[in-house]
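**Q** Got a predicted model here, sequence first, then my questions.
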Amino acid sequence: MLNFQNNFSFNMLILNKLNNYMIMIMIMIMLFIIYIMTFIYLNLFTNKNLIENNIMEIIWTLIPMLIIIFIAFPSMKILYLNNEFKNNIFSIKIISNQWFWYYEYMNLNMKFNSYMMMKKNFNFNLMETDNSMIIPFNYFIQLIISSMDVIHSWTIPSMNIKLDSIPNQLNNMMMKTNKMGLI
């Protein structure tokens, strides 16, 4: 599989495009290497200038540097886009416990616990909960996460969100959905 899950956020859409860009670069490099190896293998004549050539050494030093630059600039742009804070409308506080998650919508004065539902015939195996977190559509939301006991990991893969919940530490992230549906 060459793609991620269906994207529900702008950040995931950009990350998906970066992934496709990187795969394109890797395929081009692979095809070039296969071509060169085939040419060298099928060539019956060896050229001493190809083995001892300063210009050739400069070229195969510069090409990897250019490839790294072509990969680094889009990656840095996406890194800064993911960490950009906007004016948020909603703040959701998420606190992890040993066997459940506690959610608090700070602007709406709404609180609830979310427990994992054990094996039943649901669409999401061992990921279904009795009270799911509801994410407002097309609003910037600030997630504030911490833990009561041990380190936990809270994630929404289709939105490119993964936060570690660590005791006595607040981690936060901004998010915005661009599609409606069950994530």
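**A** That came through fine. Residues are numbered from 1 along each chain as shown.
**Q** all contacts plus neighbour counts: C-alpha atoms, from now on.
**A** Noted.
**Q** which one's the longest helix in this protein?
**A** helix 10-42 (DSSP state H).
**Q** host element of the nearest residue to L170 once chain neighbours are set aside?
**A** Leaving aside its chain neighbours, L170 sits nearest to S146 (5.2 Å; criterion: C-alpha to C-alpha, 6 or more residues apart in numbering). Using DSSP states H and E, S146 sits within strand 141-147.
**Q** what about the helices in the protein?
**A** Secondary structure of the chain (DSSP H): helices at 10-42, 48-51, 54-82.
**Q** buried ones in the first one?
**A** This means helix 10-42. Across helix 10-42, burial judged by 16 or more other C-alpha atoms under 10 Å covers F10, N11, M12, L13, I14, L15, N16, L18, N19, M22.
**Q** now it against helix 54-82, angle please.
**A** 160 degrees (axes from the mean of the first three to the mean of the last three C-alpha atoms, to 10 degrees).
**Q** what helices or strands is helix 10-42 leaning on?
**A** Other elements packing on helix 10-42 under the criterion 3 or more C-alpha pairs under 8 Å, 6 or more residues apart in numbering; DSSP states H and E are helix 54-82.
**Q** what about versus this one:
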Amino acid sequence: MKNFKSKMLFYNIFLNSSSISISVMEEFHDYTMMFLSAIITFIMIVMFKILKNKMTNYKFKENMNLEIIWTMLPMLILLMIAYPSLYYLYLFDLMINPSMTIKVLGAQWYWIYENFDSNMGTSYSSYMTPDNELIKQEYYKMGWRLLETDTRLIVPYGTEIQCLTTSLDVIHSFSIPEMGIKIDAIPGRLNSIIFQVNKPGLFYGQCAEICGTGHSFMPICMEAI
């Protein structure tokens, strides 16, 4: 039991990517960190040499070729970072053929899910499971405190899903970090996001916009089947 709790704690801290969106974000992060690490290393080496050497190199400070190089090189690096950034930004908004459309409505302080289908549509509310009800459940069904809900958002994995968000009162934010989802729910406005779950399982999230006294108690529990 102790080993199981430690594994779940490790899993909760270091979440794995479970969708194409978050995998692309991690890839872009690693790609950008490669440039940042090289730049920081070069600057530290130059600063160390300048501080260590008491002599002054005037050819280094007043060199036209070096001026051109360290003007053009940052421009080239920025272009190499900007192109994949804009490409991925466009890719996240690209909708090819979603097999399912979900409408998420934020309210104080719970979520309302509406599933649209060609034959029928269903709507249901999702509230946080109170502690007194959570401890009554069996251990393997208990879930995470302040993250488990009485009704889960059920989605199929391996398919493209469109999520529409809006709000009934104030601004909320529908956020599931493990899926790379974070979209604002604004009253009178319909925002859209596309995601695809790579594997079945439970994925937790919370409202990421301060929406009142119950802001900390409107979790999101999505189950991919």
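**A** Received the coordinates, thanks. Owing to the predicted nature of the structure, the values given are computational and were not obtained by experimental measurement.
**Q** List the contacts of the counterpart of the residue nearest to L170 of the first structure in the second structure.
**A** Matched across to the second structure, S146 of the first structure falls on T166, judged by TM-score structural alignment. With contacts defined as C-alpha atoms under 8 Å, 6 or more residues apart in numbering, T166 of the second structure is in contact with K103, V104, L105, G106, D184, A185, I186, P187, G188, R189, L190, N191.
**Q** mind checking how far the counterpart of the last one in the first structure is from P136 of the first structure?
**A** In other words, N191 of the second structure. Structural alignment (TM-score structural alignment) places N191 of the second structure against N171 in the first structure. Between N171 of the first structure and P136 of the first structure the computed distance is 20 Å (C-alpha to C-alpha, to the nearest Å).
**Q** Neighbours of the aligned residue in the first structure for Y87 of the second structure, how many?
**A** When the first structure is aligned by TM-score structural alignment, the residue opposite Y87 of the second structure is K77. With neighbours defined by other C-alpha atoms under 10 Å, the count for K77 of the first structure comes to 11.
**Q** cool, F85 of the first structure as well?
**A** For F85 of the first structure, the count of nearby residues is 13 (other C-alpha under 10 Å).
**Q** again with S114 of the first structure
**A** 17.
**Q** how about it, what does it touch?
**A** Applying C-alpha under 8 Å, 6+ apart, the residues near S114 of the first structure are F100, W101, Y102, Y103, T129, D130, N131, S132.
**Q** Give the equivalent position in the second structure for the fifth one.
**A** Mapped onto the second structure by TM-score structural alignment, T129 of the first structure lines up with T149.
**Q** ok, now the first one?
**A** For F100 of the first structure, the aligned position in the second structure is Y110, judged by TM-score structural alignment.
**Q** counterpart of the longest helix of the first structure in the second structure, which residues?
**A** Residues 20-52 of the second structure are where helix 10-42 of the first structure aligns, with TM-score structural alignment as the criterion.
**Q** how much does the matching stretch stray from the first structure?
**A** In this overlay with the first structure, the average offset of stretch 20-52 of the second structure from its partner residues is 1.3 Å by mean C-alpha distance after the TM-score superposition for the first structure.
**Q** which residue is nearest the centroid of the second structure?
**A** Nearest to the mean C-alpha position of the second structure, counting by C-alpha atoms, centre = their mean, stands G180 at 2.9 Å.
**Q** which residues does the nearest residue to that one once chain neighbours are set aside contact?
**A** Spatial nearest neighbour of G180 of the second structure, excluding adjacent residues (C-alpha to C-alpha, 6+ apart): I22 at 4.6 Å. Going by C-alpha under 8 Å, 6+ apart, I22 of the second structure touches E178, M179, G180.
**Q** Could you find the counterpart of the first one in the first structure?
**A** What that stands for is E178 of the second structure. Using TM-score structural alignment, E178 of the second structure lines up with S158 in the first structure.
**Q** quick one: that match and N7 of the first structure, what's the gap?
**A** Separation of S158 of the first structure from N7 of the first structure (C-alpha to C-alpha): 5 Å.
**Q** Between these two, point out the one with more neighbours.
**A** Legend: neighbour count by other C-alpha under 10 Å for S158 of the first structure and N7, higher for N7 (20 against 16).
**Q** who's in contact with F8 of the first structure?
**A** S158, M159, T177, N178, K179, M180, I183.
**Q** can we see that at 6 Å?
**A** S158, M159, T177, N178, K179 (C-alpha atoms under 6 Å, 6 or more residues apart in numbering).
**Q** would CSV of the helices of the first structure with distance to L108 of the first structure be doable?
**A** Output for the helices of the first structure, formatted as CSV (distance: least, C-alpha to C-alpha, whole Å):
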stretch, distance to L108 of the first structure
helix 10-42, 25
helix 48-51, 71
helix 54-82, 26
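**Q** To K120 of the first structure, which of these lies closest?
**A** helix 10-42 (29.9 Å; C-alpha to C-alpha).
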